[in-house]
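Trainee: Predicted model, plus sequence, below.
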Amino acid sequence: MRSTKSQFPDRSGLRAFTVIEIMIAVLIIGLLAAMAIPAFTRMKETSRAVAFVNDLRIASDAFNTYAATEGIWPPDAEGTLPAEIDGYLKLDLWNGATPLGGSWDWDVDKFGAAAGISVHQPTANITTMEMVDKRIDDGNLGTGTFRTRADGFIFIIEFPPVVEEEV
């Protein structure tokens, strides 16, 4: 005859989580993560944009100080810091990648600017670049002092003089 006793030990007095309770806890954690990840991404992009704007202002101040001292903008220097700016701006700020990816570039009489600081081939998305534009300009990348240029964006320090036509 078979015994009616179960081959499993009696655990009725022990407290434990059921599979349903564990699944609900995992679901709640998943929902919290789903809400937190986009917020973290936005905060990260905002931080990168703020760092970029700060570096841009530092560089702009250096070029403006040079122009005020010397009476002229330093010459255009494709992808490198003009030698004339040595002492006005730290090389490590200029020679490294920008906080938004890409490289810094000093432009004279290019891209609709008498003088401007460009970021060439940034890796940041357009939303981040618009965030930068809203922080320093009009929020429109097609107009104002911060705008698109070929393969990047330019912060115009000085616009070309307006030539009035005679009537």
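Mentor: Structure received. None of the values given here were measured: they were computed from a predicted structure.

Trainee: From now on I want contacts and neighbour counts done on CA atoms only, so please keep to that.
Mentor: OK.

Trainee: Who are the contact partners of Leu31?
Mentor: By CA atoms under 8 Å, 6 or more residues apart in numbering, no residues touch Leu31.

Trainee: Start from the N-terminal end of the protein and give the helices.
Mentor: In chain order, the chain shows helices spanning 19-70, 91-95, 126-136, with DSSP state H as the criterion.

Trainee: Could you say which of those helices is packed most deeply?
Mentor: Ranked by mean neighbour count, the helices of the chain are led by helix 126-136 with a mean of 17 (mean count of other CA atoms under 10 Å).

Trainee: the inter-axis angle of it versus helix 19-70?
Mentor: Calculated by axes from the mean of the first three to the mean of the last three CA atoms, to 10 degrees, helix 126-136 forms an angle of 50 degrees with helix 19-70.

Trainee: on contacts alone, who are the packing partners of helix 126-136?
Mentor: On a contact count with 3 or more CA pairs under 8 Å, 6 or more residues apart in numbering; DSSP states H and E, helix 126-136 meets helix 19-70, strand 146-149.

Trainee: Give me the distance from the first one to the chain's centre.
Mentor: Centroid displacement of helix 19-70 relative to its chain, using CA atoms, centre = their mean, to the nearest Å, is 8 Å.

Trainee: before we go on, here's another structure to hold up against the first:
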Amino acid sequence: MLGAGSERAFGWPPEEGFTLIELMIVVAIIGILAAIAIPQYFQYIETAKAQTVAGNLKLAVDAVTNAYAASNNHVSTNIYSTLNGNVAHDVADPVYGQGTPAFVTGGPASKCGQVAISASTISAAGPAPTTIKVITSGCTGTLGTSIARACSAAGFPSAAAATGSGVVITQNGGVTP
């Protein structure tokens, strides 16, 4: 009863679809693309975090330098409030996200990606010099190395200066390294 490829038994039209081999090839291609794309995505995320931390370091250096300039006119500046916003944690740490401040002052920072500043307030009688340091201890994977490279690319001559001994800002606004 079947004519030349026109209908199947009981008058149903012929079935069309994909074969198992065609589906397996598509799944294999998707797997290969995922194997290439996923590591690149994670590298992109890590680089973005490192560049944000380097930007935070530059922001902190500029804020402390400006605070020293204001202190020459007898104006005190609370660096913690200036950098983190009026409400604590307005500026989130790029590594840990909301709830963790990107900038800490006074005591040592303990989390990867935080920028630690040795003084919380800059005034005419205030501390001289102030040290700013990026924390890279406790970073997962190669994030610490990426942060050091990004700090170096941001204009700090040595990645070790930004992440090791720190960037030192003096009362007259001098920045070393």
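Mentor: Structure received. Predicted model only: the values in this text are computed from it and were never measured.

Trainee: TM-score of the superposed pair?
Mentor: Put the two chains on top of each other and the TM-score (TM-score structural alignment, normalised by the length of the first structure) is 0.59; 133 aligned residues with a CA RMSD of 3.7 Å.

Trainee: Adding distance to Pro9 of the first structure, write the helices and strands packed on helix 126-136 of the first structure out as TSV.
Mentor: As requested, these are arranged in TSV below (distance: least, CA to CA, whole Å):
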stretch	distance to Pro9 of the first structure
helix 19-70	19
strand 146-149	73
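
Trainee: These: which one's closest to Ile117 of the first structure?
Mentor: Ile117 of the first structure sits nearest to helix 19-70 of all these, at 7.3 Å, using CA to CA.

Trainee: With the second structure overlaid, report how far the closest one is off on average.
Mentor: Aligned to the second structure and superposed, helix 19-70 of the first structure gives a mean residue distance of 1.2 Å (mean CA distance after the TM-score superposition for the first structure).

Trainee: picking up where we left off before, between the helices of the first structure, which gets nearest to Ala113 of the first structure?
Mentor: helix 19-70 (13.7 Å).

Trainee: Now distance to Trp106 of the first structure too, for the helices of the first structure, in CSV please.
Mentor: What follows is the helices of the first structure, written out as CSV (distance: least, CA to CA, whole Å):
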stretch, distance to Trp106 of the first structure
helix 19-70, 9
helix 91-95, 10
helix 126-136, 18
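
Trainee: Among the ones you listed, which comes closest to Asp107 of the first structure?
Mentor: Closest approach to Asp107 of the first structure among the helices of the first structure (CA to CA): helix 19-70, 11.2 Å.

Trainee: What span of the second structure is the closest one aligned with?
Mentor: With TM-score structural alignment applied, helix 19-70 of the first structure matches the range 20-71 in the second structure.

Trainee: Give me the neighbour count for the counterpart of Thr130 of the second structure in the first structure.
Mentor: Here Thr130 of the second structure is matched to Ala115 in the first structure, going by TM-score structural alignment. A total of 25 residues lie near Ala115 of the first structure under the criterion other CA atoms under 10 Å.

Trainee: any idea how far the closest residue to Ala115 of the first structure other than its chain neighbours is from Gly142 of the first structure?
Mentor: Spatial nearest neighbour of Ala115 of the first structure, chain neighbours left out: Val108 (4.6 Å); criterion: CA to CA, 6 or more residues apart in numbering. The span separating Val108 of the first structure from Gly142 of the first structure equals 19 Å under the rule CA to CA, to the nearest Å.

Trainee: Looking at those two, which is more packed in?
Mentor: Ranked by neighbour count (other CA under 10 Å), Val108 of the first structure and Gly142 place Val108 first, with 20 against 12.

Trainee: That one touches Ala114, doesn't it?
Mentor: Yes: the pair formed by Val108 of the first structure and Ala114 meets the contact definition of CA atoms under 8 Å, at 5.4 Å.

Trainee: tell me the centre residue of the second structure?
Mentor: Centroid-nearest residue in the second structure, with CA atoms, centre = their mean: Lys49, separated by 1.6 Å.
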